[in-house]
Structure formats: structure tokens, C-alpha cells
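> Model the following, please.
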Amino acid sequence: MNILILCTGNSCRSILAEATINALAPEGIRAISAGSKPAGYVHPRSLALLEREGISTQGLHSKSWDNLPMTPDVVITVCGSAAGETCPAYLGPVLRAHWGVEDPAHATGTDAEIDAAFEKAYRILRGRIEAFLALPPDLLADKARLKPELDRIGLIGA
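Presented below is the predicted three-dimensional model:
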């Protein structure tokens, strides 16, 4: 199963999800992230957080959805709503779900407050990823049954 984690800038949330899925998923499930308007860099706080969690950051980079090295089976958008973000709409015959998380790159305040925003986004995404990876393999193979589960998972931690 190929999972595309989609966001606008591909510098924070989608990168966190890509790295976490690839670190936790069993063989046969692969994630890649991309953006409709990639920032061109991975936010340093995202990289630092992943390293603290023991998740590899090797090869992570901000990339466009125009040049994907695989065809996704599932597309998960992670754009939030508080900042009025518009999630990009992937136009392919795939299963889609929305797991909205507020963008920690827009956090303001002290270093500790900004770090807390990154940690919150990561914890929400990780909880959803763990719930997804706990689904039975037969359910993952059945798109009709998988869609409502993906939608339900997208509400975890919201």
C-alpha cells in the first residue's frame, strides 16, 4: 500500500507523518509526502523532533506532488483549518481521507511554546498513524470498509 501524505508546503506535518509511517509500518506499507506548493525545505524543528523520537530523517525533503515516484493507493491530507488553509485536492482515482492538524510552522511565542506546537502536531499524527497501522490487514485491502475507518481515525486527538 502506497500512502501519499499531502499538504500545501510539505515542510512540517506531512513530513512528520511520512517519516513516522515509514518508521512504524510493516513491510508492504510505504508513505511519501508532498505539497501542492512545496516550501523547498524541511522545517528544522520537524527534523529535531523526529530525531528526538528516534525516527530517521535521512532522505526527507520538501517535494512537489507533480513528481511522485509512486502511484498512491491512499491520499491523506493534513492541512488544518484555523489559519484558513485550503487543502490541495489530489485528482486521481484513490481513496482519500482528511486528518487535519494545525500547522506548527505558524506557531508564535517562546521557543518552548513553539516546540510544544510541534510536539502537539506530532502526537496527534502519531496517534492516528498507530490507529491506522493497528487495523486488520483484511480491512486495509477493502477500500469500501477502509474509508470510514480512515475518516474515524482522522478525528483522533482533534
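
> hey, let's count contacts and neighbours off CA atoms from now on
Fine.

> The closest residue to residue 30 other than its chain neighbours: how many residues sit nearby?
Spatial nearest neighbour of residue 30, excluding adjacent residues (Cα to Cα, 6 or more residues apart in numbering): residue 2 at 5.0 Å. By other Cα atoms under 10 Å, 15 other residues sit near residue 2.

> With the one 5 residues further on instead?
Number of residues near residue 7 (other Cα under 10 Å) recorded here: 31.

> ok, now how distant is it from residue 127?
Using Cα to Cα, to the nearest Å, residue 7 is found at 19 Å from residue 127.

> Can you tell me how far residue 51 is from residue 95?
Separation of residue 51 from residue 95 (Cα to Cα) stands at 31 Å.

> Second chain to compare with the first, below:
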Amino acid sequence: MDINLGFDDIEGYETRSRYFGAVIGRVANRTAGGKFTLDGKEYSLAVNNGPNALHGGLKGFDKVVWKSSVTDDKLVLTYVSADGEEGFPGEVTTTVTYQLTNDNKLIIDYTATTTKATPVNLTNHSYFNLAGQGSANVFDHVSDSKCKQLYTSR
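This next block holds a predicted model:
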């Protein structure tokens, strides 16, 4: 069953960015005007969405090569974003851990450590169709009421 929207080959990901399945960062969503102020200093970011910085800029976390490893039953991805990358202050070391449990739950954990004060807002950009391939009716999707509770409590 195909429950995640994406391309059938690597070329699709390289040539038609839709952020399918991507880790988004340093900052998910748009930074208005490609600027922010932190501790009294204004920072200018790489803009890629009109006047705004979208999903980390021209080369956000979705366009970099992550180190990967498998530990126990988890896929662990690590990326170190340099101080000044895309205009953001501070070095950021990010770890994303994916785990599929025996009871069919997907757990994604994010950890980020920084060397300076900096905005960090990470997310996963998957498009799920939990009813499987071909269903266009959202009411056919499967949900877990604990998911909303867990998400809002973190």
C-alpha cells in the first residue's frame, strides 16, 4: 500500500521540488521579508519565495546530504548546519530519528543543538494518504486520537 506521496525515482526529487518527505529547516514555513531580529541584531536570509525565506532558504535542510546510520530499529539522520548558512547565526547540529514500531506507528524525533541563539523550527514534509493509494476522501483516512494528544504535549 502506497500511503506517502512522492516520486518513483530520484530524478523527480532532484528536478521537481515539492518537499515530498523532506526534513524542513532551519525554519519551517516562511520568514517574512527574509529578515528577522534576534538580540537586537537584524539578520537577512536567502530568499526563495518572493520576498520571503521559505523552509530554510535556497538550500534548506531538504537539499543537503545528511549522515545516516541505523541503530537498533531506528534510522538516524544527522546534519551540521554551519554558522551563517543561508544567513542564520550559529552552528546547528540536528538529529532526526525515524522509527516504525511493531504496532505500525511512525515516530519521528527531532533534536537540535546550537552554538548561538538562532531560530529553529523543524518539521517533516510528508503528504500522507492513510487510506492507501487512490483514495481522495479524507474521511477514509485512519487516525489515532493519541497522536493529537502526543503532538500537542511535546
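
> Can you calculate the TM-score here?
The TM-score (TM-score structural alignment, normalised by the length of the second structure) is 0.28; 76 aligned residues with a Cα RMSD of 5.3 Å.

> So for residue 51 and residue 95 of the first structure, which residue has more residues nearby?
Between residue 51 of the first structure and residue 95, counted using other Cα under 10 Å, residue 95 has the larger neighbour count: 16 against 12.

> OK, contacts around the more buried one?
Going by Cα atoms under 8 Å, 6 or more residues apart in numbering, residue 95 of the first structure touches 73, 74, 75, 143, 147.

> Rebuild the residues you listed as JSON lines, extending it with neighbour count.
Listed next are the contacts of residue 95 of the first structure as JSON lines, based on neighbours: other Cα atoms under 10 Å:
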{"residue": "73", "neighbour count": "15"}
{"residue": "74", "neighbour count": "22"}
{"residue": "75", "neighbour count": "23"}
{"residue": "143", "neighbour count": "14"}
{"residue": "147", "neighbour count": "17"}
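
> In JSON lines, list those along with secondary structure and distance to residue 14 of the first structure.
Formatted as JSON lines, those follow (DSSP: H, G, I helix; E, B strand; the rest coil; distance: Cα to Cα, whole Å):
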{"residue": "73", "secondary structure": "coil", "distance to residue 14 of the first structure": "16"}
{"residue": "74", "secondary structure": "strand", "distance to residue 14 of the first structure": "14"}
{"residue": "75", "secondary structure": "strand", "distance to residue 14 of the first structure": "11"}
{"residue": "143", "secondary structure": "helix", "distance to residue 14 of the first structure": "22"}
{"residue": "147", "secondary structure": "helix", "distance to residue 14 of the first structure": "20"}
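
> Tell me the spacing between the residue nearest to residue 30 of the first structure and residue 117 of the first structure.
Going from residue 2 of the first structure to residue 117 of the first structure by Cα to Cα gives 28 Å.
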